[in-house]
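A.B. asks: Okay, here's the prediction I keep looking at, along with the sequence it came from:
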Amino acid sequence: MSDDSQRPIVVKKIKKGGHGHHGGAWKIAYADFVTAMMAFFLLMWLLGSVSKGNLKGISDYFSNPLKVANSGGEGAGDATSLIKGGGNDITKQAGQVNKGSPAAEEAARDKRRLSDLKKKFEALMDDKAQTNSKLSQYKSQLKLDMVAEGLRIQIVDEQNRPMFKSGSSDLEPYARDILNEIGKLLNDVPNDLSVSGHTDATPFGGGQNGYSNWELSSDRANAARRQMIAGGGMDGKKVLRVNGFSDEVPIDKGNIYNPVNRRISIVVLNKDAEQDIRDQVGSPPPDTAASAPAAKS
């Protein structure tokens, strides 16, 4: 047997104590997190403070930075930018650059022009001293109002004083005088016109087969157009549309046979209404049509 006393003695020592040292890496991660949160809230505050124009400019920059840089570097934001206004209070509107668009300025001028024209008509209708003014003599048959398309001038019939001969598009002498005066005034404004004819609900009793109030109202509108040109000296190209509505749009809906429903309606069109009419028929604006090359035959 071997001598156990000669075996080597191995002593295992187990150290007990706290966790090992982790270093400062967690502090760096936490600092990065706090910085990112601060940047996020700052971004949210800035986005909530700028105008829609600036937001559009920022969006355009990130979508196509090269295009924005080549166009001047200020982005596509509008002139209402809070940045351009400056000042201590970013919500303050005073001092900001706010240039209206050409279209908005033209619309404002157009509205003022039609309003001034309405006042001019009313002055001529009210001035009893102007004995030569046909408008003042027949004031009761003239109605003016502003509608969505522009300034509407309506010449209505009276029981004992119709504008046209019965069942005809032949104008009575006094109606010619009124249309001559209107044509002279309308020639002074650059706006185009829409002319429409209306009848009452009395069925058309004579004439050719198929001729009805539809044809009669259209013929009367066209007769009014011709009179303003021939007697009033109005430029014929100012008339953009001629319509006949028969008895479909009465003034007195309670009595569709009322003479007041027989009328000629002349609308001095604003620019939006004029463009809408051109768009409906696919016609380009006058300047575009004039510049287009002539078609070869």
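C.D. replies: It's in. Residues are numbered from 1 along each chain as shown.
A.B. asks: going forward, measure contacts between C-alpha atoms and count neighbours the same way
C.D. replies: Noted.
A.B. asks: the strands in the protein, which residues?
C.D. replies: 142-147, 150-156, 193-198, 239-244, 263-269 (DSSP state E).
A.B. asks: pretty sure D60 contacts V68?
C.D. replies: Yes: under the contact definition of C-alpha atoms under 8 Å, D60 touches V68, with a separation of 7.2 Å.
A.B. asks: Please tabulate the strands of the chain in TSV, including the columns mean neighbour count.
C.D. replies: As requested, the strands of the chain are exported to TSV (neighbours: other C-alpha atoms under 10 Å):
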stretch	mean neighbour count
strand 142-147	15
strand 150-156	21
strand 193-198	25
strand 239-244	18
strand 263-269	25
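A.B. asks: can you redo these as TSV with distance to R113?
C.D. replies: Converted to TSV, these look like this (distance: least, C-alpha to C-alpha, whole Å):
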stretch	distance to R113
strand 142-147	12
strand 150-156	10
strand 193-198	14
strand 239-244	18
strand 263-269	10
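A.B. asks: Out of the ones you listed, the one nearest T288 is which?
C.D. replies: strand 239-244 (15.9 Å; C-alpha to C-alpha).
A.B. asks: tell me the angle the closest one makes with strand 193-198.
C.D. replies: If you take axes from the mean of the first three to the mean of the last three C-alpha atoms, to 10 degrees, strand 239-244 sits at 10 degrees to strand 193-198.
A.B. asks: can you give me the helices in the stretch 151-297 of the chain?
C.D. replies: 173-186, 213-230, 271-281, 286-291 (DSSP state H, counting those that start in this stretch).
A.B. asks: Comparing those, which stretch has the densest surroundings?
C.D. replies: helix 213-230 (a mean of 22; mean count of other C-alpha atoms under 10 Å).
A.B. asks: Can you check what angle separates that one from strand 239-244?
C.D. replies: 150 degrees.
A.B. asks: Run through the neighbouring helices and strands of helix 213-230.
C.D. replies: Using 3 or more C-alpha pairs under 8 Å, 6 or more residues apart in numbering; DSSP states H and E, the elements in contact with helix 213-230 are helix 173-186, strand 193-198, strand 239-244, strand 263-269.
A.B. asks: mind running it again at 6 Å?
C.D. replies: Applying 3 or more C-alpha pairs under 6 Å, 6 or more residues apart in numbering; DSSP states H and E, we find helix 213-230 packed against helix 173-186, strand 193-198, strand 239-244.
A.B. asks: residues making contact with the last one?
C.D. replies: Counting by C-alpha atoms under 6 Å, 6 or more residues apart in numbering, strand 239-244 makes contact with D192, L193, S194, V195, S196, G197, S217, S218, all of which sit outside it.
A.B. asks: got the angle between it and helix 271-281?
C.D. replies: Counting by the same axes, to 10 degrees, strand 239-244 lies at 70 degrees to helix 271-281.
A.B. asks: got another, please set it beside the one above:
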Amino acid sequence: MDELPEEEKPGIPAWVVTFADLMSLLMCFFVLLLSFSEIDAQKFKQIAGELSKAFGVQRDVPALEIPKGTSPIFDKFSPAPPEPTVVNEVKQTTTEEAPELQTLKSPTDMAVEAAMEEQLQETMDEILKVLEPAIADGRINVSEDQRRIVIRVEEKGSFPSGSAQLTWEFEGLLLDMAEVIEGIPGDLTIEGHTDNVPIRTDRFYSNWDLSAARAAAVANVLVARDQVEPTRLSVTGLADTEPRVPNSSAENRAKNRRVEIIIDLSGPMQEQEVRLRELIQSESDDDQSALGIESDSSTSNEISW
């Protein structure tokens, strides 16, 4: 007699396994979302980098060390430490002046330029020597701008307020200055400047009158002893049209009240430059080997006002 089959025991359906796997994956997914709720930037960057390496993402590898080169004997690099730059950024600038490299100048150009700078400095030193006491007191300032010497006379100790009458002490200083200016060539421009405070007196109708009168007073002293030729002089009253600083305070207004004596050396220096080039060229034709020595020695001897 055939045996009866054993009674099948009830079990878990097959779809439960798939469901359990899905639930496990969902749980891992939500755990991952929970971990992302507070991101550590450093760790995230590290993990992202590792993942990019694992998946072969193309990237730029910075060169931390620059190799010097390879040796024909040793098949290894000999790297040198990188040199940091002085500035963090480099900005491009433009200029209206014609670009000219110092290294491209000829020996003649360099000798002429050095001689003209030396002559200009000697002239400045001569003026500064005469005006040294007034400069120390802050009554006069001397500057050089593109082959022009500007002697700025402040109102302090030179003119009484609202007047064009020179003080006795400053008049003597101008007479000493005339002796120096006599030996310096070039045109002289005397400019009078005021602040923006209006003036209306019996003597001066406006700041134009005051500025012109002060400039004329300086010119009269310079030509008083016939040391400075009147044909070299030009007098200009500019009132408050060219202030040095804004007229926003009493201090600034005092700076704007001034007389400027401008000695223009551009013309005489250009003539001297032409003569010096001719001198150097003649010496160069006679003896090319002695150009670097004799031209420099003759420069200081031949160039004079």
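C.D. replies: Perfect, thanks for sending it. These numbers come from a predicted model, not from an experiment.
A.B. asks: TM-score of the superposed pair?
C.D. replies: Aligned and superposed, the two chains score 0.47 in TM-score terms (TM-score structural alignment, normalised by the length of structure 1); 166 aligned residues with a C-alpha RMSD of 3.6 Å.
A.B. asks: mind putting the helices and strands packed on helix 213-230 of structure 1 in CSV, distance to D110 of structure 1 included?
C.D. replies: Converted to CSV, those look like this (distance: least, C-alpha to C-alpha, whole Å):
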stretch, distance to D110 of structure 1
helix 173-186, 14
strand 193-198, 14
strand 239-244, 17
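A.B. asks: related to what we said a few turns ago, mind checking which of the helices of the stretch 151-297 of structure 1 is nearest G85 of structure 1?
C.D. replies: helix 271-281 (32.1 Å).
A.B. asks: quick revisit: just the closest of the contacts of strand 239-244 of structure 1 to G183 of structure 1, please.
C.D. replies: L193 (10.7 Å).
A.B. asks: Quick check, that closest one in contact with K271.
C.D. replies: No: with contact defined as C-alpha atoms under 6 Å, L193 of structure 1 does not count as touching K271 (10.7 Å).
A.B. asks: ok, which stretches of structure 2 are strands?
C.D. replies: 66-70, 77-80, 140-144, 148-154, 187-193, 233-237, 258-264.
A.B. asks: In TSV: those, plus mean neighbour count.
C.D. replies: Formatted as TSV, the strands of structure 2 follow (neighbours: other C-alpha under 10 Å):
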stretch	mean neighbour count
strand 66-70	12
strand 77-80	12
strand 140-144	17
strand 148-154	20
strand 187-193	24
strand 233-237	19
strand 258-264	23
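A.B. asks: Serialize these to CSV and add fields for distance to C28 of structure 2.
C.D. replies: Output for the strands of structure 2, formatted as CSV (distance: least, C-alpha to C-alpha, whole Å):
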stretch, distance to C28 of structure 2
strand 66-70, 46
strand 77-80, 48
strand 140-144, 80
strand 148-154, 84
strand 187-193, 85
strand 233-237, 90
strand 258-264, 85
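A.B. asks: Count residues in the vicinity of Q137 of structure 1, would you?
C.D. replies: By other C-alpha atoms under 10 Å, 18 other residues sit near Q137 of structure 1.
A.B. asks: same thing with L32 of structure 2?
C.D. replies: 11.
A.B. asks: Among the helices of the stretch 151-297 of structure 1, which comes closest to T35 of structure 1?
C.D. replies: Of the helices of the stretch 151-297 of structure 1, nearest to T35 of structure 1 by C-alpha to C-alpha is helix 271-281, at 53.0 Å.
A.B. asks: Tell me what angle that closest one forms with strand 263-269.
C.D. replies: Using the same axes, to 10 degrees, helix 271-281 of structure 1 lies at 100 degrees relative to strand 263-269.
A.B. asks: just the angle between helix 271-281 of structure 1 and strand 150-156, please?
C.D. replies: 80 degrees.
A.B. asks: Can you give me the buried ones in stretch 272-281 of structure 2?
C.D. replies: Q272, E273, L276, R277, I280, Q281 (16 or more other C-alpha atoms under 10 Å).
A.B. asks: circling back: closest one to L25 of structure 2 among the strands of structure 2?
C.D. replies: strand 66-70 (48.3 Å).
A.B. asks: what does the closest one rub up against?
C.D. replies: Counting by C-alpha under 6 Å, 6+ apart, F77, S78, P79 sit against strand 66-70 of structure 2.
A.B. asks: List the residues that contact the first one.
C.D. replies: In this structure, F77 of structure 2 makes contact with P67, G69, T70, judged by C-alpha under 6 Å, 6+ apart.
A.B. asks: Setting the sequence-adjacent residues aside, check what's closest to S218 of structure 1.
C.D. replies: Sequence neighbours aside, G244 is the residue nearest to S218 of structure 1 in space, at 3.9 Å (criterion: C-alpha to C-alpha, 6 or more residues apart in numbering).
A.B. asks: Check the gap between that neighbour and R220 of structure 1 for me.
C.D. replies: Using C-alpha to C-alpha, to the nearest Å, G244 of structure 1 is found at 8 Å from R220 of structure 1.
A.B. asks: which residues do these two both contact?
C.D. replies: G197.
A.B. asks: re earlier: show me the one of the helices and strands packed on helix 213-230 of structure 1 that comes nearest K143 of structure 1.
C.D. replies: helix 173-186 (12.6 Å).
A.B. asks: could you say what helices and strands that closest one packs with?
C.D. replies: helix 213-230.
A.B. asks: Tell me what angle the helix it packs on forms with helix 173-186.
C.D. replies: Using the same axes, to 10 degrees: helix 213-230 of structure 1 against helix 173-186 is 60 degrees.
A.B. asks: For the stretch 51-200 of structure 2, which segments are assigned as helices?
C.D. replies: Going by DSSP H, counting those that start in this stretch, the stretch 51-200 of structure 2 shows helices at 107-130, 132-137, 168-182.
A.B. asks: contacting residues around the shortest one?
C.D. replies: Where contact means C-alpha under 6 Å, 6+ apart, the residues beyond helix 132-137 of structure 2 that reach it are I140, N141.
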